[in-house]
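1. model this:
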Amino acid sequence: MGGSRHAVGLRYGKSFRTVKTCVGSDFCRYGVGDSTALGIAIEERYQGLASPAKMKLAVTGCPRNCAEALCKDLGVVAVDGGRWEVYVGGAAGAHIRKGDLLATVDSADEVITLTGRFLQYYRESANWLERTYKWVPRVGIEHLRAVLIDDADDAFLAGLDARMQKSVDAYWDPWRDGAEPRTPGQFRSSLPLLPLPRVPVR
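-> Next comes the predicted model:
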């Protein structure tokens, strides 16, 4: 990576992972939505977010679902008319589960807002290590639709938004702090770097 200091994303830990996308309407004749732009926007807003378990997300530019959005913790699918379907609670590992349709919204901004509210509600009410494919059936998709959309209380939603914003504001990328480390030992090995003896090769 040299001196470019590109963000590398989080692969391990109980946290928000990088967002998988297809090429979307920019490069695919079937695409009805700009999945790459929306995926980047979601990732830039919620990157590094800690959670009870890992969170995998995807955005796909049409119902052909090349980015496998239907089997992610949260998946977004572009549909005709500039609208987006938001699915939650999917999985594709040892426990295969198709995500439940949470809502169909009219804009990318609404997707980002609903994503934040869903993730924050999940972070606050799921058990430790409980993936969304277990949590969504446990609490019920009807309950999620009620508290986040249909019968949502404005004060409750404002609280979710505020607490999510606090987490977003607190995020910092350790890979970008090389020039100005936050602590003297941030990028120093905790182990002594001892020279290894040279062993002859036969």
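
2. can we go C-alpha only for contacts and neighbour counts from here?
-> Noted.

3. separation between Val19 and Ala162?
-> 23 Å (Cα to Cα, to the nearest Å).

4. now swap in Glu44 and tell me
-> Distance from Glu44 to Ala162, by Cα to Cα: 18 Å.

5. ok, Val19 and Ala162, which is more surrounded?
-> Val19 (25 against 14; other Cα atoms under 10 Å).

6. my guess is the more buried one meets Ala58, correct?
-> Yes: between Val19 and Ala58 there is a contact at 5.2 Å, judged by Cα atoms under 8 Å.

7. what do these two both touch?
-> Counting by Cα atoms under 8 Å, 6 or more residues apart in numbering, the residues touching both Val19 and Ala58 are Gly39.

8. for the helix or strand Phe16 falls within, name the packing helices and strands.
-> Per DSSP states H and E: Phe16 is located in strand 16-21. Applying 3 or more Cα pairs under 8 Å, 6 or more residues apart in numbering; DSSP states H and E, we find strand 16-21 packed against helix 35-46, strand 55-60.

9. for the comparison step, fold the sequence that follows:
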Amino acid sequence: MSTLAHALVQIVGERYVSTDADVLAGRTIDHTGRYLGTASILIRPGTAEEVAEILKVCKEHSQAVTTQGGRTSMVAGTVSEHDDVLLSTERLTEIGPIDTVERRVRAGSGVTLAALQQAAAKENLQFGVDIGSRDSATLGGMASTNAGACVRCATETCANKSSEFKSHCPMVQSWSATAMFVPTTQATT
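-> Predicted structure coming up:
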């Protein structure tokens, strides 16, 4: 195990770090099959604090990081280029309580669109976006690629979690997001 991989294991635990070539191979190609990248490590953090620590360690090792959500995008934005560390948002799936008055919720960037839609429906609300890949598309990926049309989402970057890291990760988007909802319309007779 490399020094970097060992340092990352210290953050999230061995279960959430993989250097297995077969695992990495399935995550270094886009859906079109036209873009193929390389990666050295896959890491799956479970909190924004872990994300901040991972990025700090990768910076110390001069290691590029490619973030991956549901990997449903057709623009090859999640294909790693330089033997990157792949940072998966698949464990960042917490959905906070829905504020039905303000019509907002705080949700992790790994939350799928379908999970958010289901949570909203329980409160007679709906999220204003729906796309065919709803079961696997994640909020973080949708926000970073502007998928599903222009929707206003207030995002919290990892810079807010670690002031030391602020100048080093200005492009990090939506480790958690506040989503806006609209009331579910009901037919009247």
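
10. just give the TM-score of the two.
-> Here the TM-score for the pair of chains, by TM-score structural alignment, normalised by the length of the second structure, is 0.29; 94 aligned residues with a Cα RMSD of 5.4 Å.

11. returning to that earlier point: just the angle between the strand holding Phe16 of the first structure and helix 35-46, please?
-> 170 degrees (axes from the mean of the first three to the mean of the last three Cα atoms, to 10 degrees).

12. how about the nearest residue to Ile112 of the first structure, chain neighbours excluded?
-> Nearest non-adjacent residue to Ile112 of the first structure, counting by Cα to Cα, 6 or more residues apart in numbering: Ile42, 6.1 Å away.

13. if I look at that neighbour, how far off is Leu102 of the first structure?
-> 17 Å.

14. which strands or helices does the strand ranked longest in the second structure pack on?
-> Assignment by DSSP state E gives strand 176-183 as the longest strand of the second structure. Applying 3+ Cα pairs under 8 Å, 6+ apart, one finds that strand 176-183 of the second structure contacts strand 104-108, strand 125-127, helix 139-145, strand 154-156.

15. could you dump the ones you listed to CSV with distance to Ile54 of the second structure?
-> Formatted as CSV, those follow (distance: least, Cα to Cα, whole Å):
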stretch, distance to Ile54 of the second structure
strand 104-108, 17
strand 125-127, 31
helix 139-145, 17
strand 154-156, 17
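
16. quick one: closest of the ones you listed to Val57 of the second structure.
-> Among these, the nearest to Val57 of the second structure by Cα to Cα is strand 154-156 (20.3 Å).

17. which other helices and strands does the closest one contact?
-> strand 176-183.

18. give me the buried positions along the strand it packs on.
-> Within strand 176-183 of the second structure, the residues that qualify as buried are Ser176, Ala177, Thr178, Ala179, Met180, Phe181, counting by 16 or more other Cα atoms under 10 Å.

19. cool, and stretch 38-45 of the first structure?
-> Of the residues in stretch 38-45 of the first structure, those buried (16+ other Cα under 10 Å) are Leu38, Gly39, Ala41, Ile42, Glu43.

20. thinking again about what came up before, most widely separated two among the buried residues of strand 176-183 of the second structure?
-> Farthest apart among those by Cα to Cα are Ser176 and Phe181. That separation is 16.0 Å.

21. which SS state does Ile54 of the second structure fall under?
-> With DSSP: H, G, I helix; E, B strand; the rest coil as the basis, the three-state label of Ile54 of the second structure is helix.

22. ok, it to Ala25 of the second structure distance?
-> Ile54 of the second structure is 21 Å from Ala25 of the second structure, by Cα to Cα.

23. again, but for Pro183 of the second structure
-> 43 Å.

24. ok, back up a step: check which element follows the strand holding Phe16 of the first structure along the chain.
-> Next along from strand 16-21 of the first structure, by DSSP H and E: helix 24-27.

25. by contact count, what packs against that next one?
-> Checking 3+ Cα pairs under 8 Å, 6+ apart, helix 24-27 of the first structure ends up next to helix 35-46.

26. for the helix it packs on, which outside residues touch it?
-> Residues contacting helix 35-46 of the first structure (Cα under 8 Å, 6+ apart): 16, 18-25, 58-61, 78, 108, 112, 116, 168.

27. next, the angle from it to strand 55-60.
-> 150 degrees.

28. Val88 of the first structure and Val111 of the first structure: what is the separation?
-> 12 Å.

29. cool, Val76 of the first structure as well?
-> For Val76 of the first structure relative to Val111 of the first structure (Cα to Cα), the value is 8 Å.

30. so the two - more neighbours on which side?
-> Legend: neighbour count by other Cα under 10 Å for Val76 of the first structure and Val111, higher for Val76 (33 against 21).

31. now do the SS call for the more buried one.
-> Val76 of the first structure is classified as strand under three-state DSSP.

32. residues in contact with it?
-> Ala58, Val59, Thr60, Ala69, Leu70, Trp84, Glu85, Val86, Tyr87, Val111.
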